[in-house]
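Trainee: Using only what follows, build the 3D model:
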Amino acid sequence: MDLSFKVSARIAKPVAEVFEAVVNPDHLSRYFTTGGAKGRIETGATVYWDFHDFPGAFPVHVMEVEPERRIVLRWAATDCAAEAGDVQAGEAQSGSYDTTVTMTFEPLDGGTRTLVSIAEAGWRQTPEGLQASYGNCQGWMQMACAMKAWLEHGINLREGMFK
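Mentor: The predicted structure is shown next:
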């Protein structure tokens, strides 16, 4: 069994605006990375995301960016190590490996709305890998909901949620 998932959300903004909300660290820090984002998402870059619920900046490796269409990222699979307190989030550990995140952006309704889909795959087929995949699925759905609320209404759903 391949441990992977895909979540989607429809946002009532054009693709260019939704895409910029993801690739621009200033925008991403307003609704998703509760501890902040550093670095613009561009092919070949390594950016850093920090979250209050998992302190310590996560390095995120940008594999591919197709403007206003697709983003492919790789980052360390936690396999619940951070939740168990074994290591700080973002730290390398023995036997660590990466998962792949693919975000796609599709225009809807003549370009006035956007379908954002986020897929992640690559966990080890272990109970810990399964648990980590569930946690990330939850996190990406929260990200999609938070982005929708931020872009459409200026509301930060994650503010105060984790600290």
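Trainee: contacts and neighbour counts: CA atoms only from here.
Mentor: Fine.
Trainee: how deep is residue 68 tucked in, by neighbour count?
Mentor: Per other CA atoms under 10 Å, the neighbour tally for residue 68 reads 18.
Trainee: pretty sure it belongs to a strand, no?
Mentor: No. Going by DSSP: H, G, I helix; E, B strand; the rest coil, the assignment for residue 68 is coil, not a strand.
Trainee: all strands of the chain, in order?
Mentor: 4-11, 36-38, 46-51, 54-66, 70-76, 98-108, 113-121 (DSSP state E).
Trainee: would JSON lines of those with mean neighbour count and distance to residue 23 be doable?
Mentor: As requested, these are exported to JSON lines (neighbours: other CA atoms under 10 Å; distance: least, CA to CA, whole Å):
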{"stretch": "strand 4-11", "mean neighbour count": "17", "distance to residue 23": "16"}
{"stretch": "strand 36-38", "mean neighbour count": "20", "distance to residue 23": "10"}
{"stretch": "strand 46-51", "mean neighbour count": "20", "distance to residue 23": "10"}
{"stretch": "strand 54-66", "mean neighbour count": "18", "distance to residue 23": "9"}
{"stretch": "strand 70-76", "mean neighbour count": "20", "distance to residue 23": "9"}
{"stretch": "strand 98-108", "mean neighbour count": "19", "distance to residue 23": "11"}
{"stretch": "strand 113-121", "mean neighbour count": "20", "distance to residue 23": "13"}
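Trainee: Here is the second sequence; please produce its structure so I can put it next to the first one:
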Amino acid sequence: MTENENKPFAKASMLIRKPVAAVFDAIVNPDVITKFWFTHSSGPLAAGQQVTWTWGMFNLSVPVTVKTVTPHQEIVMEWGNGKDVTQVTWTFKTLEGKGTYVTVVNDGFKGNAGEVLAAVRGSTEGFTLVLAGAKAYLEHGIQLNLVADKFPEGVQ
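Mentor: Model (predicted):
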């Protein structure tokens, strides 16, 4: 999906002040990504593989099918269940002397206008939190618990 197409998409971007190899590894490696996003992965992200990501705090698991992986540059995957499967494209760009600029684009939303709008809004919020959590963890070693704290028990 490119931003120029006339289809709804969610997008989040963030500069993470670490080398591209470390930032890329943080997304594909379950030992790292579980520090700032979900609680368990059935395996690393690799082209042609399917893994399951689990958010234990929400009793939620989602299948992830990895389409392509270009090391240190891009990951294309599909995730979701049934009609809710969408595509997620992660891009990693080295900014000399600054770190890695990560962009996440999620597209392929289905449903009526209200459902698509809600999905785009939710995805944009979610991926913004993921990137902020990754930044805090990778740059400062801090686990902010942003995803868990977005939906604490007792809040609808």
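Trainee: Now distance to residue 139 of the first structure too, for the strands of the first structure, in TSV please.
Mentor: Listed next are the strands of the first structure as TSV, based on distance: least, CA to CA, whole Å:
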stretch	distance to residue 139 of the first structure
strand 4-11	10
strand 36-38	15
strand 46-51	11
strand 54-66	11
strand 70-76	14
strand 98-108	12
strand 113-121	11
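Trainee: Out of the ones you listed, flag the one nearest residue 84 of the first structure.
Mentor: strand 54-66 (11.2 Å; CA to CA).
Trainee: tell me the centre residue of the first structure?
Mentor: Per CA atoms, centre = their mean, the C-alpha nearest to the average position across the first structure is that of residue 140, at 5.5 Å.
Trainee: Give the equivalent position in the second structure for that residue.
Mentor: The equivalent of residue 140 of the first structure in the second structure is residue 127 (alignment by TM-score structural alignment).
Trainee: try residue 22 of the first structure
Mentor: Structural alignment (TM-score structural alignment) places residue 22 of the first structure against residue 27 in the second structure.
Trainee: if I look at the spatially closest residue to its match that is not a sequence neighbour, how far off is residue 117 of the second structure?
Mentor: Of all residues not flanking residue 27 of the second structure in the chain, residue 33 sits nearest, at 5.5 Å (CA to CA, 6 or more residues apart in numbering). Distance of residue 33 of the second structure to residue 117 of the second structure, computed by CA to CA, to the nearest Å: 27 Å.
Trainee: So those two - more neighbours on which side?
Mentor: Each of residue 33 of the second structure and residue 117 has its neighbours counted (other CA under 10 Å); residue 33 has more, 22 against 17.
Trainee: Of the strands of the first structure, which is nearest residue 82 of the first structure?
Mentor: If you check each of the strands of the first structure against residue 82 of the first structure by CA to CA, strand 54-66 wins as the nearest, at 7.1 Å.
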